[in-house]
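K.L.:
Prediction below, plus the sequence it came from.
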Amino acid sequence: MSTVALEQKNLKVAIYAFAGALAMLGLGYAAVPLYDLFCRVTGFGGTTQQATEADADIAARLAQSAGAREISIRFDATTAADMPWTFKPAQVTDKVQIGQRDLAFYTAKNNSNVPITGTATFNVEPEQTGAYFNKIQCFCFTEQTLQPGEEIRMPVLYYVDPAILQDENAKDVEQITLSYTFHKAAQGAAVQGEKAAQKPES
C-alpha cells in the first residue's frame, strides 16, 4: 500500500473516531433530560405526573362511576444538608378517594439571615404508583425564594388516577408516600433572588 493511500486510510479512521467521540459526548449531555422525560412519562422511579384540571375532571367522573375506594397518602419532607430551611407537611397523612382532587399543604421557613432560593425534587413510593399520582398545582414546579425568617404555606393539588385499580402491580397498594426534598437553587438563580431582595424601593 502506498504512503498516500495509507495516509488517506488513517485520515478516514481519525474522522470516524472523532465523529464517534462527538456522538458519545452529545448522548452524554442528552442522557439526563431524556431520562427525566422518560421518568415523567412513565412514572419510572416513583416520578409523579403533572395533570390539568380537565384531566382531573375526567378522573373524578371515572372514579365516581367505578365507586373507587379510598387510599392513604403520607406526606414526607426533607432538606439538603446545606439548606437552612425548616420544611415539613402541615398534615402527615390523609385519606382520599381515588380519582378525587385533594389539597395538601407544606410549610417552609428560611432560618438564615439572607434570602435563599430553593427548588424541590420529589417522588412517590411505592415506585409503581408514580404513573398514577397526578399533581395539578405544586410548589415544586417553580423555584421558591424566602427572605430571612420568612415562613410560607405551599399547596399541592393532586389526585390518584383511577387507572391504578386496573394495574395488577399497584391496585392493592393501601398507602402512597409523597416525598419532597428542598435544595438550594442553582447559584445564578439564588444570586438573582438575593439582588432582587436587596434592591431599594423606588
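P.N.:
Arrived safely, thanks for sending. Residues are numbered from 1 along each chain as shown.

K.L.:
switch to C-alpha atoms for all contacts and neighbour counts from now on
P.N.:
Fine.

K.L.:
Okay, buried residues for stretch 163-175 please.
P.N.:
Residues of stretch 163-175 classed as buried by neighbour count (16 or more other CA atoms under 10 Å): A163, I164, L165, A170, Q175.

K.L.:
who's in contact with the last one?
P.N.:
Right, the one you point to is Q175. I71, S72, I73, R74 (CA atoms under 8 Å, 6 or more residues apart in numbering).

K.L.:
A further structure is provided below for comparison with the first:
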Amino acid sequence: MASLPPSPFDRDRRNRRTMIGMAGVGLAMLGLGFASVPLYRIFCERTGFGGTTQRADADVQVAEAAGHRMSIRFDSNVTPGMPWQFHPERHTQTVTVGARNMAIFVAKNLSDRPVTGTATFNVTPSQAGAYFTKIQCFCFTQQTLQPGEQVRMPVIYYVDPKILTDADNKDTQEITLSYTFYPVEQDKKPS
C-alpha cells in the first residue's frame, strides 16, 4: 500500500508547530540573556569564583585555627579621572586563620565638589575567594566624600579555617584583597 502525500493541512500544522517551537526557543534565550548577569553574580558569591569574597553577618561564630597564620596583603586603586586618594593604612597583616581582623583604608576627596564612589573588589589567588569572608565593608555601599574630606573606612573580615583542608589552597600563604573605586554618576537635575 502506497502512502499518501501529506496534505496542505498537515504541512501547515507542522509549520505552525515549528514556528511556535522556535519562538519559544527565542524567548527562552532572551530570558536567559537577561538572567545571566544576576545568575553569574550569585554563582560567584556562592563559590568564590574569580576571587569573589564571601559575606557573613556580624554574629557569625568561627573557631580560630590556632597556630595557623596567613599573610593578608591590601591593594587599592582608583579609576583614572576619579579625584580621590585611596590607600590602606597598613599594606599587610599577618592573621590567625579563623580570627576576626580589621583593616583600615583611607580615602580623601581631592576635588572642590562632593564625589560619590563605589568600590569593586577581588581576592587573589582566586581560589581563596571562597574562604575570605567579610563581615563589614565600605564596599557594601556607595561612599560620598565632601570637598577635601578624608575618611577612615574599616573592613572586618576573617579567613575561613576550611581553607586549610582545601587541596586547591594547601600552598596558600598569602591572600591579596584588592579594591578599585569608581565614580558614581549622580542624576543630573534639569536647569
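P.N.:
On my side now, so go ahead. From a predicted model like this one, the values you see are computed outputs, not experimental measurements.

K.L.:
As CSV, the buried residues of stretch 163-175 of structure 1 with secondary structure and distance to A197 of structure 1 would be great.
P.N.:
Formatted as CSV, the buried residues of stretch 163-175 of structure 1 follow (DSSP: H, G, I helix; E, B strand; the rest coil; distance: CA to CA, whole Å):
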residue, secondary structure, distance to A197 of structure 1
A163, helix, 45
I164, helix, 45
L165, helix, 48
A170, coil, 46
Q175, strand, 41
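
K.L.:
For E194 of structure 1, give its distance to G118 of structure 1.
P.N.:
12 Å (CA to CA, to the nearest Å).

K.L.:
Looking at those two now, which is surrounded by more residues?
P.N.:
Taking neighbours as other CA atoms under 10 Å, E194 of structure 1 and G118 compare with G118 leading, 23 against 17.

K.L.:
Would you map the strands across structure 1?
P.N.:
Secondary structure of structure 1 by DSSP state E: the strands cover 49-50, 70-79, 85-89, 93-97, 102-110, 116-125, 133-138, 144-146, 151-160, 175-184.

K.L.:
So which of those is nearest K12 of structure 1?
P.N.:
Among the strands of structure 1, strand 116-125 comes nearest to K12 of structure 1, with 46.1 Å by CA to CA.

K.L.:
That closest one vs structure 2, mean deviation?
P.N.:
Averaged over the aligned pairs, strand 116-125 of structure 1 sits 1.0 Å from structure 2 after superposition, using mean CA distance after the TM-score superposition for structure 1.

K.L.:
Pull out the buried positions in that strand.
P.N.:
In strand 116-125 of structure 1, counting by 16+ other CA under 10 Å, buried: I116, T117, G118, T119, A120, N123, V124, E125.

K.L.:
Also stretch 152-164 of structure 2?
P.N.:
Going by neighbour count (16+ other CA under 10 Å), the buried part of stretch 152-164 of structure 2 is M153, P154, V155, I156, Y157, Y158, V159, D160, P161, I163, L164.
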